[in-house]
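Enquirer: sequence plus the predicted model coming up.
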Amino acid sequence: MNWKSEQNSKSPMTSWMPEWLQLCVRVAIRLFILGLIIFLLIAGYYGYRAQQFNLDKVAEQQQQNVLLDTSGLQLQLTNAKFQDCITQDDLPPHLIDALIAREDTNFQTHCGVDFKGLIRATLRNIKDMSFTQGASTLSMQLARNTYDIRAKSIDRKLLEIALTLRIEQHYNKEQIMAFYLNRIYFGSGCYGVEQASQKYFSKPTKDLNISESATLVGIIRGPHIFSPLRNLPAAQEQRDQVLDRMVDIGRLSPAEAKQIEDTPLTLHQSDSESADTVRCNPYAMKALDRHLQEILAEKDVREGALTIQTTLSQQSIETAQQDIDQLLSENGDQELQVACVILNHATGAIHCIIGGKSYTHSPFNRALDSKIDLGNAFTPFIYAAALERSKPPIKGQPAQTGKQLDPNDMVGIAKRFGFKGPFNSEEIFYGSATCTPLELATAYATLANEGKRPHTYYIQEIKNRQGESIFKNTPSPKPAIQPGSAKATLDLLNNFQGITSHSTTAFGGRALWSMAKSGDLTAVLWLGYDQPEPVPNSSELIRKMRKITHSWVN
């Protein structure tokens, strides 16, 4: 037999097959070999790329955000008790069970990648023609969060898988669990489980009970919307879902889960951080944090190490606090409360906000949340409405001026100034409306800003750890009244050396107001009681308040 006949001889394994089936087998074998070569090339390529990453970074704690005031001074210092990373020894067993139940049932057995889940998710993505499913394990989430691999693409997913396999080879499961919990974002500015445990429950991670552990795990999928400080009912619902999953995998009995679910979630939030981490007034820091969390939620930002350029001025805050402390100490009335706002009326940037006499005794922020009688403080806006409707303002006679105007129209103009009410249209020309000090500051700033109402804010820009801008605030004033009406209104008020001001009382001294503007700044100061009643010696206090607000804008 020559070589040709040997070449044409059939393999014993396929000799029984029809010719067409033999052809299919040969093609399949060649495609398999080709596919294997392509797979090895792809695996080698992404394996090489994964080797370029430093795995020591996985064990690093998520860095805290840096808050800067207008002069570049750091406003917030990291609390020492939040710097310590937890280890696997600090994790209560029920926290591990809750995390595995909710996020990665096969965590203890897979190699870092759940290939069955990944194939299922891939098929679903192909069907949906989009990246709707991820099938990420805890290890994959750790890789993604450590190296900020967030873009939804095949390239990024393959790199994430390669990095995950490296992490699994380098660290054991217990270490990976601890690293994950040290790095993940838990909402309300909490990076890592220890900070979240202290923030929400005022206790270290190792002391968490089952309910608290399930709550923290429930936050992970939606840290902004499920933070118990933002939405307690939603956080409790997520806790119950985690408990149900623990029952499903046999880590909790139905009776135990039912007992916990029937118990309302109780927070023990500590404000002790204000003494350790806040260098400026805690009212200002809490207001800033409120604004920051809204932005992070809207942009779905979960990474740490952000550089946050705020609009707050520590110098302005310290000066205002000193003036207020002196004013209150001279008065001697322990029940008298205070609130103030200083802002740039051209941009809306808030430089100072103080919401009470003492944050320790009362964290309620009156500058943002307290509805206070306006009384004669509403007079400038009655003048403005008259000018807007081509009616003559009668100086010192707001009620008489108002007789020329329609009350409902006045309510509409007041809303354009930023007042939210409630309004009593029949009594509105007598100053019957209530407002927050921030609303009054915004309204007065509208007069100072040629009739354009500024959008107030505390954060100018946010940059990520790479220095890239992920948020930037652009001033966006809205026209409220004509520029001529705004200027003519200011001309009717007190003018002294370039400072335009209006200081007055509401309803027999139940609220004392002073507002002033000069240059780019507008300031509002309020004195009164939480339960409205006449303030003694109001005339002398008004005189001192006027002097203070003049100094703030001068």
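Expert: Received it, and whenever you're ready, just let me know what you need.
Enquirer: C-alpha only now, for contacts and for neighbours.
Expert: Will do.
Enquirer: how near is the residue most central in space within the chain to residue 301?
Expert: Nearest residue to the geometric centre of the chain (Cα atoms, centre = their mean): residue 293, 0.8 Å. Distance, residue 293 to residue 301, using Cα to Cα, to the nearest Å: 9 Å.
Enquirer: what do you get for residue 472?
Expert: 14 Å.
Enquirer: residue 157 now?
Expert: For residue 157, the distance to residue 301 - Cα to Cα - is 20 Å.
Enquirer: list the helices and strands the helix or strand hosting residue 144 packs on?
Expert: Taking DSSP states H and E as the criterion, residue 144 maps to helix 138-147. Under the contact definition 3 or more Cα pairs under 8 Å, 6 or more residues apart in numbering; DSSP states H and E, helix 138-147 sits against helix 154-170, helix 173-183.
Enquirer: in addition, the following structure is provided for comparison:
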Amino acid sequence: MRILLGILGALVLTVVAGLLYVYAQIRFDAYGIIDYKPKLTTQIFDRHGKLVANLFDGEHRLYVPYEAIPPRVVEALVAIEDTSFFEHGGINVEAIFRAAIKDIQAMKLVEGASTITQQLVKNVVLTRDKTFQRKLNEVVLAFKVESELTKEEILERYLNHVYFGHGYYGIKTAAQGYFNKELSELTLKEIAILVGLPKAPSAYDPTRNLDLALGRANQVLSRMNTLGWVSEEEYITSLNELPLVYDETLTKNRAPYVVDEVIKQASIYLEDLRHGGYELHLTIDLALQEAGHQALNREKIAILERNPEADEALLNGALIAMENGSGEVLALVGGVDYGQSHFNRATQSSRQPGSSFKPFIYQHALDAGYSPLTLIPDISRVYSDKETEDDWKPRNYGENFDGLVTLKEALVRSRNLATINLLSALGLDVVHRDLTRAGFERLPQDLTIALGSFGISPLAYAQLYSAFSNAGEMVSPLIIKKIKDRFGNSQTFQASKKRFTSPEQSFLMVDILKEAVEQGTGKRAQVSGLEIAGKTGTTNNNVDAWFCGFSPEIEVLVWFGNDDNTPMNKSETGGRSASTAFADFMKEYLALYPQTRRAFVRPNGVESAVIGGKEEYYTTTSPLPRPSQGSNGAQEGGLIF
């Protein structure tokens, strides 16, 4: 007897020593569970809280705290996976003995008998290899985890970590992915489908094998019914339910051009953008983003129908829409088809703005004391370059010239010669200096800038153009409104602003650009019931076509052209293609937001007088010329060359 007891004692000591040895080797692995810090998906939302996209690195996981997990989810999980979960200390001894007998009979591991705690250990820090060593490690770590964490903390980690198939990690991710629902919105049948998935995620994926997923869910329901955790009536109802299952991409990217720009901007602040579990709240309006995309696509189709010889693969467009006062970007469309080209023409391209740039020169003239009725010469001149000895003889669109015209008429009709003569009179060096200070970059220091002979992206141009739409104050485009981390801390952003001209001087330009839409080159940009101001732009050989316009509340820039800078057809001008797309977008905007302000408001300091039967505006800086009538209905006392 003593010998037997000695043998048993030695065996116990050996087992204890072995367990202590194993524990010493792997104890630190438990802290991967205890101090749980998983990779979490960052989500991007539009201004109305609609999901724009998911960003993740490897594992798409949305975290949910235990308090937000419905009790029915816990009941269903415990029922099918580990009924005695709340009673055991990490392992189920009875189940282990039962499984051990089967393993011995088969001479290999065939049944795991794993508790939820053991499954958590296996998923987080161990491999899935079916070996006795791995099983021993699992048991030891399960005891360690149970000694450090509460049952609720274990369940929280389990439900957030395990794989639910289809690329979904964590039950919140799976609920949103498969059913487009939050956990609190799930039916009992949907819960049963989800908790049944971890056993065989690929086999039970309802987007691939719905019958198998439903069969597994019914097993979960049956177990709950047997335990008395659901009533017979609820059990029968759930058995007959057929949930709607969605099969969507993991990113759910609804605005890829926007998302690319957001990643670029957010990466400045967040090193762990793709796995830090942030919420990025944007200024973007998904409905208007779609409206912009559709407007570009419809006009591209129209261009191709007008020009069958055009290259469909090269022809493209871009659209930027932003609020006048806040700079909040409502839509950013970088091309007609992201699937064909990821190049973001709204932010990355550098295209010549053509005549759409002219208002900046005319605003400079107004601020220098010119009035909308000042006369300027629309005549042809030859400009010689002393260094190259080359001559430059600019022309008007249409090859004609009109002699003396008012400043207002020259811009409304987009007269090239009048603009060049005006720039020359103002002083190229002075205008170049002031526009560079205002924010323009790489402006050529010659008279060709009057025709917009420099490159700029639509997004950068939108900021500069806000000088007209925002009462003389440039506002930087704002896309990311708020960044919120997983702990609830948030950082908000606002656009920066820079004064370009006074509100009253800016209004003089607004009135001119309004007439450019009503009677000038931008007629196709008109929208019934909404005042629109704006300017067309078409570069040499119809390489670029622009319309830069605004209503009392939002500004929209549209560009069309070929990606390789080859000419479009001569019929494709800013006044045709870009203006039409602008109007198309603005009509949808008006339908979505009929409460928008419809008319421009004249600021204090702007006076008016009826001249030639028409109301004309002026300020103390830009007074009207002398009363006697001059040519073209203008007044004398204007610019004389």
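Expert: Structure's in. What do you need? As the structure is a computational prediction, the values presented were derived from the model and not from experiment.
Enquirer: care to give me the TM-score?
Expert: Here the TM-score for the pair of chains, by TM-score structural alignment, normalised by the length of the first structure, is 0.52; 322 aligned residues with a Cα RMSD of 3.5 Å.
Enquirer: just to revisit the earlier point, highest average neighbour count across the helices and strands packed on helix 138-147 of the first structure?
Expert: With neighbours defined by mean count of other Cα atoms under 10 Å, none of these is more surrounded on average than helix 173-183, at a mean of 22.
Enquirer: quick one, it and helix 154-170 angle?
Expert: Taking axes from the mean of the first three to the mean of the last three Cα atoms, to 10 degrees, one finds helix 173-183 of the first structure and helix 154-170 inclined to each other by 130 degrees.
Enquirer: separation between the closest residue to residue 240 of the first structure other than its chain neighbours and residue 503 of the first structure?
Expert: Spatial nearest neighbour of residue 240 of the first structure, excluding adjacent residues (Cα to Cα, 6 or more residues apart in numbering): residue 261 at 5.8 Å. Going from residue 261 of the first structure to residue 503 of the first structure by Cα to Cα gives 54 Å.
Enquirer: look at the two and report which has more neighbours.
Expert: residue 503 (22 against 18; other Cα atoms under 10 Å).
Enquirer: nearest residue to the aligned partner of the more buried one in the second structure other than its sequence neighbours?
Expert: Aligned counterpart of residue 503 of the first structure in the second structure: residue 536 (TM-score structural alignment). Nearest residue to residue 536 of the second structure in three dimensions, chain neighbours excluded: residue 547, at 4.5 Å (Cα to Cα, 6+ apart).
Enquirer: ok, the one you found - contacts?
Expert: The contact partners of residue 547 of the second structure, by Cα atoms under 8 Å, 6 or more residues apart in numbering, come to 356, 522, 534-537, 557-559, 574-575, 578-579, 582.
Enquirer: please repeat the previous calculation with a cut-off of 10 Å.
Expert: By Cα atoms under 10 Å, 6 or more residues apart in numbering, residue 547 of the second structure lies in contact with 319, 353, 355-356, 521-522, 525, 534-538, 556-560, 573-583.
Enquirer: show me which of the residues you listed are buried.
Expert: Buried by 16 or more other Cα atoms under 10 Å: 319, 353, 355-356, 521-522, 525, 534-538, 556-560, 573-583, out of the contacts of residue 547 of the second structure.
Enquirer: isn't residue 312 of the second structure up against residue 304?
Expert: Yes - Residue 312 of the second structure sits in contact with residue 304 when judged by Cα atoms under 10 Å, with a separation of 7.1 Å.
Enquirer: excluding its backbone neighbours, what's nearest residue 277 of the first structure?
Expert: Residue 277 of the first structure sits nearest to residue 77 (Cα to Cα, 6+ apart), 4.7 Å away.
Enquirer: can you show me the helices along the stretch 451-554 of the first structure?
Expert: All helices of the stretch 451-554 of the first structure, identified by DSSP state H, counting those that start in this stretch, fall at 483-492, 538-553.
Enquirer: the last one packs against which elements?
Expert: For helix 538-553 of the first structure, the elements it packs on are helix 314-331, strand 337-344, strand 499-506, strand 511-518, strand 521-528, judged by 3 or more Cα pairs under 10 Å, 6 or more residues apart in numbering; DSSP states H and E.
Enquirer: which one of those lies closest to residue 356 of the first structure?
Expert: Taking Cα to Cα, strand 337-344 is the member of these nearest to residue 356 of the first structure, at 5.0 Å.
Enquirer: comparing that closest one with the second structure, how large is the average distance?
Expert: By mean Cα distance after the TM-score superposition for the first structure, the fitted strand 337-344 of the first structure averages 1.2 Å away from its aligned residues in the second structure.
Enquirer: corresponding residues in the second structure for that strand?
Expert: Against the second structure, strand 337-344 of the first structure falls on residues 316-323 (TM-score structural alignment).
Enquirer: tell me how far residue 379 of the first structure lies from residue 386 of the first structure.
Expert: 11 Å.
Enquirer: now list whatever residues contact both of the two.
Expert: With Cα under 10 Å, 6+ apart as the test, residue 379 of the first structure and residue 386 both reach 398, 401, 402, 489.
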